[in-house]
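S.K.: Sharing a model that was predicted from the sequence below.
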Amino acid sequence: MNRPHDPLSGAAARDPRPPRGPSPVAAARSPVRSRTPSTDRESPVSTTDKPTVVLVHGAFADGSSWSAVVERLQRHGHRVLVPALPLRGLASDAAYIRGVLDGVEGPIVLVGHSYGGAVISHAATGAPRVKALVYIAAFVPDIGESTLGLTGKFPGSTLAEATTAQSYPLPGGGQGEELVIRQDVFRQQFADGVPETTAQVMAVGQRPIAVAALQEEATAAAWRDIPSWYLVATEDRNIPPAAERWMASRADAHTVTVRAPHAVSVSDPGPVTDLVLRAVHEVRSGH
């Protein structure tokens, strides 16, 4: 039976460390971006040594959330992979993505949205072909942190009120608990500004995430060793924008800010593509 669920209650108490403000370095890297025409219409770059771009979706979404970004990257001649994330556990999801990475030849730019950010931080650890991490309104946990803990670190998320819990069978027997966003509030919560018909399709096709995955603590943090880029979505109702800025600053990520909802790859694919292409350029130039 579906029932209201509050997965975020008490999350802040599990992470007692006080938030730090953005560093001068990160602040200098953070021009405010609005919904303006994208520079992704520039001439495609040479195909020599182009990295493969791997796009990892998060909770309450699927690979189609990257469709407009994929089209733009392919226009530039990039090979793009969009694996379907199981959304069942942080370590197991990361292992799945690591398997995808191990099958790629050449350099990789690894991109994660939302919960997918926590996954790429795990999956890229010890993966020498991953040359850049790009976080799109995403979690960037340090070792010992969970996505729930990071959500509760700052006020502003309304995800708890928007989700419903439902049970699913575990492989070894018993029942697990997963979350979905209620369809009647999906657009407001996740994709505000996206055309209503598009948001309705997203709502019915959303992928639920296991509560255990949100509670699982990170055991790796690849952003400590791999250059990172971050897009802050200022209208995000899933992850507080203040939390996004704080995580980006802590990771010393090259940061841009876009006035957009959590589903920024759907609402504003241009700025998302631009940031990925910046990372690609840095990888190709050897910086």
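M.R.: Arrived safely.

S.K.: For the rest of this, base every contact and every neighbour count on C-alpha atoms.
M.R.: Noted.

S.K.: Now do the helices in this structure.
M.R.: Along the chain, the segments classed as helices by DSSP state H run 24-28, 67-75, 90-102, 115-123, 147-151, 159-162, 186-190, 196-205, 211-215, 241-250, 264-267, 269-285.

S.K.: which of these is buried the deepest?
M.R.: Highest mean neighbour count among those (mean count of other C-alpha atoms under 10 Å): helix 115-123, with a mean of 30.

S.K.: Can you list the helices and strands that it packs against?
M.R.: The criterion is 3 or more C-alpha pairs under 8 Å, 6 or more residues apart in numbering; DSSP states H and E, and the helices and strands that helix 115-123 contacts are strand 52-56, helix 90-102, strand 108-113, strand 130-136.

S.K.: returning to what we had before: save the helices of the chain as a markdown table, and put in distance to Ala59 too.
M.R.: Converted to a markdown table, the helices of the chain look like this (distance: least, C-alpha to C-alpha, whole Å):
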| stretch | distance to Ala59 |
| --- | --- |
| helix 24-28 | 27 |
| helix 67-75 | 16 |
| helix 90-102 | 12 |
| helix 115-123 | 6 |
| helix 147-151 | 11 |
| helix 159-162 | 12 |
| helix 186-190 | 11 |
| helix 196-205 | 11 |
| helix 211-215 | 10 |
| helix 241-250 | 16 |
| helix 264-267 | 14 |
| helix 269-285 | 18 |
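
S.K.: Give me the residue at the spatial middle of the chain.
M.R.: Closest to where the C-alpha atoms of the chain average out (C-alpha atoms, centre = their mean) is His113, at 1.6 Å.

S.K.: From Tyr135, how far out is it?
M.R.: Going from His113 to Tyr135 by C-alpha to C-alpha, to the nearest Å gives 6 Å.

S.K.: And for Gly270?
M.R.: In this structure, Gly270 and Tyr135 are 15 Å apart, going by C-alpha to C-alpha.

S.K.: repeat for Val194
M.R.: Taking C-alpha to C-alpha, one finds Val194 at 21 Å from Tyr135.

S.K.: Comparison target below:
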Amino acid sequence: MKITLRRSYALVAMLLALVVAGSMLATTSTGASATGHTLSKTGQHGSNVGAKPTIVMVHGAWADASGWQDEVGELVGKGYPVIAPANPLRGLSTDAAYLRSILETIPGPIVLVGHSYGGAVISNAATGLPNVKALVYIAAFVPDAHEPVAQLVQQFPGTMVTEDALDPRPYPLPGGDVGVDLYLKTGIFHDAFAGDLPRSTTRVMQASQRPFSLAAFTEPSGEPAWKTIPSWYLLATADKTIPPAAQEFMAKRASAKIVRVRSSHVAHQSHPRETLALIENAIRSVR
């Protein structure tokens, strides 16, 4: 059943990739969308010489692409092509395959940015892609081969995202199987996930959170791209989701250039300037 499920997800990823490719081509003639989806202007003329890198920003669990709005607005305003796709949050291999299908449609260099679980997705999606020039991790997972993200959380003390913090809900899978989606409980969402944002903001985030499949939490990583691609890491020292000690371990293991900020888990939302500065450091490295 496991093999059948993976094949089903691969088919969905392929179909979605065609939709994304079509929408991106349409965007070329109409300009950037409200979420920053666009193709490099140089791609219209079949030449990538001197092209600015495309910035691809991948969100994590219990979130969506709107969390990047400050960074997207600034980067698009500076003339960078930006894509902030929806991360399916269904399983690491299928999520990475979906992202990879998007990356393969992009001409020219790419700077790939991931927050939280999005870090595991970019680490797997970029492996072997020569035009991905930099990886930027924002309070993110940076797994090695065979490591699930669950192991990296449990290996270090300090997380508030324990079993008691999660609201598991079953959902149907093809063939009659049942999967499990994980939500963060209302009473803990603010403190565990986004303690330095206004409660009026985190109430909306909690109510609209996208579920994180248990399969994505427990699936081991493949061979990671950070072993061959330069990396940057924004380390959130007040993070209650991924313990700072875990972030330190992963960032150093990946030989990433580390910047520390006193932030909750959503550093890209509470500290957009620091996040942008790190992304722009990575951009400068590929010019």
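M.R.: Nice, thanks for sending it over. Since the structure is predicted, the reported quantities are computational estimates derived from the model, not experimental observations.

S.K.: Contact partners for the aligned partner of His115 of the second structure in the first structure?
M.R.: Matched across to the first structure, His115 of the second structure falls on His113, judged by TM-score structural alignment. Residues in contact with His113 of the first structure (C-alpha atoms under 8 Å, 6 or more residues apart in numbering) are Val56, His57, Gly58, Tyr135, Ile136, Ala137, Ala138, Phe139.

S.K.: Tell me the most packed of the residues you listed, by neighbour count.
M.R.: Ala137 (35 neighbours; other C-alpha atoms under 10 Å).

S.K.: Give me the aligned partner of it over in the second structure.
M.R.: Checking with TM-score structural alignment, Ala137 of the first structure has Ala139 as its match.

S.K.: likewise Val280 of the first structure?
M.R.: By TM-score structural alignment, Val280 of the first structure lines up with Ile283.

S.K.: thought its match was touching Val113?
M.R.: No. Contact criterion C-alpha atoms under 8 Å: Ile283 of the second structure and Val113 do not qualify, at 10.9 Å.

S.K.: any idea what Leu170 of the first structure aligns with in the second structure?
M.R.: For Leu170 of the first structure, the residue aligned by TM-score structural alignment is Leu173.

S.K.: any idea how far Pro88 of the second structure is from the closest residue to that match other than its chain neighbours?
M.R.: Closest residue to Leu173 of the second structure apart from its sequence neighbours, by C-alpha to C-alpha, 6 or more residues apart in numbering: Gly179 at 6.1 Å. Distance, Gly179 of the second structure to Pro88 of the second structure, using C-alpha to C-alpha: 14 Å.

S.K.: now Ala225 of the second structure
M.R.: Per C-alpha to C-alpha, Ala225 of the second structure is found 20 Å from Pro88 of the second structure.

S.K.: More neighbours: the two, which one.
M.R.: Under the criterion of other C-alpha under 10 Å, the comparison of Ala225 of the second structure against Pro88 puts Ala225 first, with 25 against 22.

S.K.: measure the more buried one to Ala65 of the second structure for me?
M.R.: From Ala225 of the second structure across to Ala65 of the second structure, the span is 22 Å (C-alpha to C-alpha).

S.K.: how about the residue mapped onto Leu101 of the first structure from the second structure, what does it touch?
M.R.: Superposed on the second structure with TM-score structural alignment, Leu101 of the first structure falls opposite Leu103. Under the criterion of C-alpha under 8 Å, 6+ apart, Leu103 of the second structure has no neighbours.

S.K.: now do Pro230 of the second structure
M.R.: Applying C-alpha under 8 Å, 6+ apart, we find Pro230 of the second structure in contact with Lys133, Ala134, Leu135, Ala256.

S.K.: Most distant residue from the centre of the first structure?
M.R.: The outermost residue of the first structure, judged against the average C-alpha position, is Gly173 (30.5 Å), by C-alpha atoms, centre = their mean.

S.K.: Please say which position in the second structure Ala123 of the first structure maps to.
M.R.: If you follow Ala123 of the first structure across to the second structure using TM-score structural alignment, you land on Ala125.

S.K.: Find the nearest non-adjacent residue to that match, please.
M.R.: Distances taken as C-alpha to C-alpha, 6+ apart place Ala96 nearest to Ala125 of the second structure, at 4.5 Å, with adjacent residues excluded.

S.K.: Equivalent analysis for Val82 of the second structure, please.
M.R.: Excluding the flanking residues, the one nearest Val82 of the second structure by C-alpha to C-alpha, 6+ apart is Ile55, at 4.8 Å.

S.K.: Counterpart of the one you found over in the first structure?
M.R.: Using TM-score structural alignment, the equivalent of Ile55 of the second structure in the first structure is Val53.

S.K.: Cool, thanks, signing off.
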